[in-house]
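quick one, structure for this:
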Amino acid sequence: MPDFPNDHNEANTGGIAADCLRSIIERTERLEEERKALSGDIKDIMTEAKSAGFDVKVIRQIIRLRKQEPAEVEEQENLLDIYRRALGM
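Just a heads-up that it's a prediction; the model follows:
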């Protein structure tokens, strides 16, 4: 019996559902564009912060710290203090 495409697998090629694949790719492309736009927005905010006299490097460090658990931040600060003392700083 010949293998004719039907409505269910008509868009399948080599076991890949073309519509599903296209949807995944298009959604990913949209998100990549959104990420690019957001990165530009963040850059603008950091430029604003710098022009207001803030240290952008420190702002980024604070943002990174705020994402961590307080216990993890405290542990890192304690280790940093220990290392500084060990080096006579």
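
for the rest of this, base every contact and every neighbour count on C-alpha atoms.
Noted.

which residue ranges of this structure form strands?
Taking DSSP state E to define them, one finds strands in the chain at 12-13, 16-17.

tell me the buried residues in the longest helix along the chain?
Ranked by residue count under DSSP state H, the longest helix found in the chain is helix 18-51. Across helix 18-51, burial judged by 16 or more other C-alpha atoms under 10 Å covers Met46.

one more, so I can put them side by side:
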Amino acid sequence: MAEGNVAADQLRLFIERIERLEEEKKGIADDVRDVYAEAKANGYDPKIMRMIVRLRKMETHTRQEQDAVLETYRNALGLA
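Sure thing, here's the model as predicted:
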């Protein structure tokens, strides 16, 4: 029976850790949202900023491939 208590305690600790991390994640998301709002108030476009953040996360070769395909599609549609 003691083994069951240990497993239950361990599970409870895991759950509590996850809950704390989820709360921290929410706090960070709120902070990010505040930064975008501040940037918008200073005349920057948050939508474009999000795109730039996404692009910066990509590996260079992936971004270059995506740019090439986009350019091909633009040319095909006369949007170049």
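
what's the TM-score here?
In this superposition the chains share a TM-score of 0.93, using TM-score structural alignment, normalised by the length of the second structure; 79 aligned residues with a C-alpha RMSD of 1.1 Å.

can you list the strands of the first structure in a markdown table and add mean neighbour count and distance to Arg30 of the first structure?
Formatted as a markdown table, these follow (neighbours: other C-alpha atoms under 10 Å; distance: least, C-alpha to C-alpha, whole Å):
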| stretch | mean neighbour count | distance to Arg30 of the first structure |
| --- | --- | --- |
| strand 12-13 | 12 | 24 |
| strand 16-17 | 12 | 20 |
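
could you measure from Arg12 of the second structure over to Lys47 of the second structure?
When distance is defined by C-alpha to C-alpha, to the nearest Å, Arg12 of the second structure is 40 Å away from Lys47 of the second structure.

which position in the first structure aligns with Lys47 of the second structure?
Taking TM-score structural alignment, the alignment pairs Lys47 of the second structure with Lys57 from the first structure.

quick one: neighbours of that match, just the number.
Counted with other C-alpha atoms under 10 Å, residues neighbouring Lys57 of the first structure total 10.

thank you, goodbye.
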